[in-house]
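Q: For reference, the sequence and a predicted model appear below.
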Amino acid sequence: MSRIVHLAVKVNDLEEATKFYTEVFGFTEVKTGRNREHISRHMTDGHIDFTLMQYDSEDSHEATIAGEGPRLHHWGVTVDDQELAAEKIKQYGGTILSAKGEGALKFRAPDGTIAEVVKPGRYNEK
């Protein structure tokens, strides 16, 4: 069964956002690393991977797919078969945004929102 395991938020100031979510909600940091054109800070509430993303430039391709400025960038759902999910996404009017073979297959749903399908375990869900 598929389930939501990940939310990614694009932020302007990674440290300020981290402080906000740790102090206000008690989220804990899991790991921080560079991923293509941004720094990702993975945090958790104990159930879901909540990631803050600060892009090197607002002009980068991945930064622009969700729009300018801070916002929900994308959400992620686990699937058992990414290739089958990609075919269904296209069949029902979605557009694949990622190159084949990337661990997280990003897509734009017909309503314009951005999401990704990942294999179970990518975000160490419980």
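A: Perfect, I can see it now.

Q: When you work out contacts or count neighbours from here on, use the C-alpha atoms and nothing else.
A: Fine.

Q: can you tell me which residues contact residue 43?
A: Applying Cα atoms under 8 Å, 6 or more residues apart in numbering, one finds that residue 43 lies in contact with 27, 28, 29, 30, 31, 49, 50, 51, 52.

Q: Just the buried residues of those.
A: Applying a neighbour-count criterion of 16 or more other Cα atoms under 10 Å, the buried members of the contacts of residue 43 are 27, 28, 29, 49, 50, 51, 52.

Q: structure B:
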Amino acid sequence: MARLRHIAIMVRDLEAATKFYKDVFEFEDAGSETIGAGTANYLTDGVINLALLHFTDKTPEEMDKLAGLNHFGIQVDDVAKYEDRVNAAGGCFFFELAGSKQGNSERKYKDPEGVVFDISKHGWVGTDGRLKTEAAE
């Protein structure tokens, strides 16, 4: 069964956005990590991981264009099965993040409209279905 478990938002001010979602919705910290040329702060309601992303290699003008919903993620039991279904329905593989077999990373796809989404077997930190692996613990 497929389960929506991850939403990623690109933000201009990581600390302010983190404070906003924690203060308003009482989301809990689930962690933080350096990702490529930026940082991700992870918040959770216990079911879904909200990733707030900020890239330091972007100009303020580039961040203005990137700000907002970036992608969402779905946890599945069998990635290959769902990849076949994505392809059959007109979607396509986009790329795989390093560490996708350990959790909190994933294989990225695009739907027929070009919307980016993730498929993960291991899930994301702070979610109710996250699978524990040696590298993820």
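A: That came through fine. Keep in mind the model is a prediction, meaning the values are calculated, not measured.

Q: Which residue ranges of the second structure form helices?
A: Ranges of helices in the second structure, per DSSP state H, are 14-25, 60-66, 79-88.

Q: Please name the nearest non-neighbouring residue to residue 66 of the second structure.
A: Leaving out its chain neighbours, the residue that sits closest to residue 66 of the second structure by Cα to Cα, 6 or more residues apart in numbering is residue 10, at 6.4 Å.

Q: Contact partners for the closest residue to residue 31 of the first structure other than its chain neighbours?
A: When the adjacent residues along the chain are set aside, residue 31 of the first structure lies closest to residue 42, with 5.3 Å between them (Cα to Cα, 6+ apart). Residue 42 of the first structure makes contact with 29, 30, 31, 32, 49, 50, 51, 52 under the criterion Cα under 8 Å, 6+ apart.

Q: Columns distance to residue 97 of the first structure on top of these, output as TSV?
A: Rendered in TSV, the data for the contacts of residue 42 of the first structure read as follows (distance: Cα to Cα, whole Å):
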residue	distance to residue 97 of the first structure
29	28
30	27
31	25
32	24
49	21
50	21
51	19
52	20
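
Q: Show me where the second structure has its strands.
A: 3-10, 28-35, 38-44, 49-55, 68-75, 92-96, 107-110, 116-120 (DSSP state E).

Q: Make a markdown table out of the ones you listed and add distance to residue 16 of the second structure.
A: Supplementary listing: these in a markdown table, determined by distance: least, Cα to Cα, whole Å:
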| stretch | distance to residue 16 of the second structure |
| --- | --- |
| strand 3-10 | 12 |
| strand 28-35 | 14 |
| strand 38-44 | 11 |
| strand 49-55 | 10 |
| strand 68-75 | 14 |
| strand 92-96 | 29 |
| strand 107-110 | 28 |
| strand 116-120 | 25 |
